[in-house]
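Asks: Next comes the sequence, and after it the predicted model I'd like to discuss.
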Amino acid sequence: MSDLRVGIVGVGVMGADHAERVVRKTAGARLVAVSDPDWARAESLASRLDARVVADPLELIASDEVDAVILASPGFAHAEQLFACLEHGKPVLCEKPLTMDAASALQVVEREHKLGRQLIQVGFMRRFDPEYAAMKQLLDSGELGRTLLLHNVHRNQSVPTTFRSEMIVRDSMVHEVDVARWLFGSEITRITVRTPQPTSLVADGVLDPQLALFELANGAMADVEVFVNFQVGYEVRCEAVAERGSATIGLGSGVFTRAGGQWGGAMPADFRVRFEQAYDVEVQRWVDATVRGEIDGPSAWDGYAAAAVCEAGIESLSSGRPVDVTLADRSKVLG
């Protein structure tokens, strides 16, 4: 069979990384087109990777020369672009968030369901990380008994000065939202977000770090510390506490040294380093599943559920009180 012809909308940090991945690492796929408001950036990438630039992202999506789409555009553009992918029957790997709010995300789920075919996969790449996958397999095996608690740490070295408090919930904490739903196999029903004294290294009004507590329908709980201006490096850890033991990932897999009166290992400065293998596996499995006419990862419903939790989280961030998550009845939406 001929290679899957992939178009990428948005070639900033994540989109450019995916473009390189499709060209250099992904079997059975070929990058044919890119689109970005920054024409010079798009042109530079396209010329280097032998693709063409399409000014209008909707034109790229509609093109007969594009079989499938990776959306790495800003979240506020996702709804319109996802509807276009559904209209033209284009399989799409959409980076989080699915959309900016629960209402529009539910509309996407409903529109896809009417097609009678799943076309949307959401880019929660941690499900493809070998450590997270091993933890999921262990917990599902029942070897440790029921999983009761989940502790998460999510720290970035730094983020742009435009990164506001609400974005910490919607663009960073959203990963732990999906991890908790996935590992427990249960929906989050309530979220509480609290903030300590913020770091002095952010602009006035930015609440960083943040602490969140998730309560799930099955009675389990998960907490997360998100600190996006940690300064040291990029650190993601997760500990699952079960009835007969615990499991921890994210402790570092590089060389551990003792020298010069110090001990330790290296910490990556960038999420693309920590989760490079997860992204590689995610895109390859997306391509393979697309060729089969399937998806093989988080669905539009997963994107909607995460959006609903984050919406409640932003409300809790503002009020400091627990907020119940309003989620549509899945059985009624999906039949």
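Replies: Looks like it arrived, so ask away. Since the structure is predicted, the reported quantities are computational estimates derived from the model, not experimental observations.
Asks: Every contact and neighbour count from this point should use C-alpha atoms.
Replies: OK.
Asks: State the distance from the residue lying closest to residue 308 once chain neighbours are set aside to residue 12.
Replies: Counting by Cα to Cα, 6 or more residues apart in numbering, residue 102 is the residue found nearest to residue 308 once chain neighbours are left out, at 4.8 Å. From residue 102 across to residue 12, the span is 25 Å (Cα to Cα, to the nearest Å).
Asks: same deal with residue 104?
Replies: Relative to residue 12, residue 104 is positioned 24 Å away (Cα to Cα).
Asks: Likewise for residue 145?
Replies: Residue 145 sits 43 Å away from residue 12, going by Cα to Cα.
Asks: cool, residue 251 as well?
Replies: Per Cα to Cα, residue 251 is found 29 Å from residue 12.
Asks: go on, residue 72?
Replies: From residue 72 to residue 12 the distance is 8 Å (Cα to Cα).
Asks: let's bring in a second model and compare:
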Amino acid sequence: MTQQGTLGIAVIGTGKMGADHVRRINDVISGARVAAVVDVDEARAASVADTAEGCRAFTDPAAAMAAPGVDAVLIASPGPAHEDALLSAFERDLPVLCEKPLTPDSTSALRVLEAEQKLGHRRVQVGFMRRYDSEFMKLKALLAAGELGRPLMLHCRHRNASVHSYFTTEMLISDSVVHEMDQSRWLLEQEITTVTVLKPTPNANAPEGLSDPQLVIFETSGGALVNVEMFATCGFGYQVQTEAVCERGTARVGDAHGMLVNRPGAWGGEIAPDFVARFEEAYDREVQAWVDATRRGVVEGPSTWDGYAAAAVCEAGLRAQKTGERTAVEMIERPALYR
């Protein structure tokens, strides 16, 4: 490690997410510094590198990983570029925090899974940040303690105010509901076995061609049911809510009960504008946990298996979205490294 134990990180991708992680490492968390940044846009990489003392800018991920002072890699580039970056990191046995998706499909995710197994140890933490949100952590602890009995159902709501014009119907599953896929597997400690997608009349305010909202239903290996309302163009803000229905009670998170204000003819509070604001603390906690674990020489958090499982469930979801039929999830048996 560089700087008396300080972790030197190469951040790959300097778009919205990557630049935010550079800021986070610079200004928020401890025990790490940004040693290198990578982007195909050389000028953008240089601009972001200027915000971190001693940081070098690269256009090639492999060159950045080989640079002096780089001990670990944070991948925040577009999903199709993740596989090559991950395999390059494996060649150097570098620990990685990889933003979701691990890769865009289960076939490439399986190649990454097999490559990591050849190392004989875990190297990847996948960036499913909801596992680090304080409310979801409390819900996880409550369910794990068994106070309310076995969880029978999860009711989930995932709402965005709006989406970019390039956002597609398929992205409702692969970019948005993928979070509920991982969240459900984590909360229930069960695999998702089938996916069904139902489509009401589209929102008139959605971009042309976008079939929004949708209702997505998961069945799990333990007999639980999960329903997800995915509404990407609700118009009023960003909301992520989950209610667990158990044998002896229910528990709900995501209502954002901060300050409530009464004023003439109205009452209420604030709704987060986007995912960066809603999950800012979760991202901080996630990156700090990764840095702390890496400095101890261990890998914790969501694994390559979790990234592969999410990709497999996404593919079933996309098939279900097209056919309207209940669709089975196709997955390999979980390898011993991830048990």
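Replies: Happy to help now that I have it. None of the values given here were measured: they were computed from a predicted structure.
Asks: How alike are these chains, TM-score-wise?
Replies: Once superposed, the chains reach a TM-score of 0.97 (TM-score structural alignment, normalised by the length of the first structure), with 335 aligned residues with a Cα RMSD of 1.4 Å.
Asks: Same drill for residue 102 and residue 12 of the first structure, tell me which one is more crowded.
Replies: residue 102 (23 against 17; other Cα atoms under 10 Å).
Asks: What's the more buried one aligned with over in the second structure?
Replies: With TM-score structural alignment as the criterion, the equivalent of residue 102 of the first structure in the second structure is residue 106.
Asks: The longest helix along the second structure packs against which elements?
Replies: In the second structure, assigned by DSSP state H, the helix with the most residues is helix 304-323. Applying 3 or more Cα pairs under 8 Å, 6 or more residues apart in numbering; DSSP states H and E, we find helix 304-323 of the second structure packed against helix 106-119, strand 124-127, helix 178-188, strand 192-198, strand 327-328.
Asks: Where in the first structure does the fourth one fall?
Replies: For strand 192-198 of the second structure, the aligned range in the first structure is residues 188-194, judged by TM-score structural alignment.
Asks: Make sure residue 10 of the second structure is indeed in a strand.
Replies: Yes. Assessed with DSSP: H, G, I helix; E, B strand; the rest coil, residue 10 of the second structure lies in a strand.
Asks: so who does the aligned partner of it in the first structure touch?
Replies: Correspondence of residue 10 of the second structure to the first structure, assessed by TM-score structural alignment: residue 7. For residue 7 of the first structure, the contacting residues are 31-34, 60-61, 66-70, by Cα atoms under 8 Å, 6 or more residues apart in numbering.
Asks: One more: residue 181 of the second structure?
Replies: Residues counted as contacts of residue 181 of the second structure (Cα under 8 Å, 6+ apart) are 192, 310, 313.
Asks: Now render those as TSV, adding distance to residue 333 of the second structure and neighbour count.
Replies: Output for these, formatted as TSV (distance: Cα to Cα, whole Å; neighbours: other Cα atoms under 10 Å):
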residue	distance to residue 333 of the second structure	neighbour count
192	13	28
310	14	31
313	14	30
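Asks: Check the residues you listed against residue 119 of the second structure and report the nearest one.
Replies: Each of these was scored against residue 119 of the second structure by Cα to Cα, and residue 310 proved nearest at 22.2 Å.
Asks: I'd say the closest one and residue 182 touch.
Replies: Yes. Using Cα atoms under 8 Å, residue 310 of the second structure makes contact with residue 182 at a distance of 6.1 Å.
Asks: For burial, what's the neighbour tally of the aligned residue in the second structure for residue 323 of the first structure?
Replies: By TM-score structural alignment, residue 323 of the first structure lines up with residue 327 in the second structure. For residue 327 of the second structure, the neighbour count with other Cα under 10 Å is 21.
Asks: list the buried ones in stretch 76-90 of the first structure?
Replies: Using 16 or more other Cα atoms under 10 Å as the test for burial, stretch 76-90 of the first structure gives 78-79, 81-86, 89-90.
Asks: Give me the subset of these that lies in strands.
Replies: Counting by DSSP state E, no part of the buried residues of stretch 76-90 of the first structure is found in strands.
Asks: can the residues you listed go into CSV with extra columns for distance to residue 290 of the first structure?
Replies: As requested, the buried residues of stretch 76-90 of the first structure are exported to CSV (distance: Cα to Cα, whole Å):
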residue, distance to residue 290 of the first structure
78, 20
79, 21
81, 18
82, 16
83, 18
84, 17
85, 14
86, 14
89, 12
90, 10
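Asks: among the contacts of residue 7 of the first structure, which ones are buried?
Replies: Neighbour-count burial (16+ other Cα under 10 Å) is assigned, among the contacts of residue 7 of the first structure, to 31-34, 60-61, 66-70.
Asks: Strands of the stretch 201-339 of the second structure, start to end?
Replies: Taking DSSP state E, counting those that start in this stretch, the strands of the stretch 201-339 of the second structure run over residues 214-220, 225-231, 239-246, 249-253, 261-263, 266-268, 327-328.
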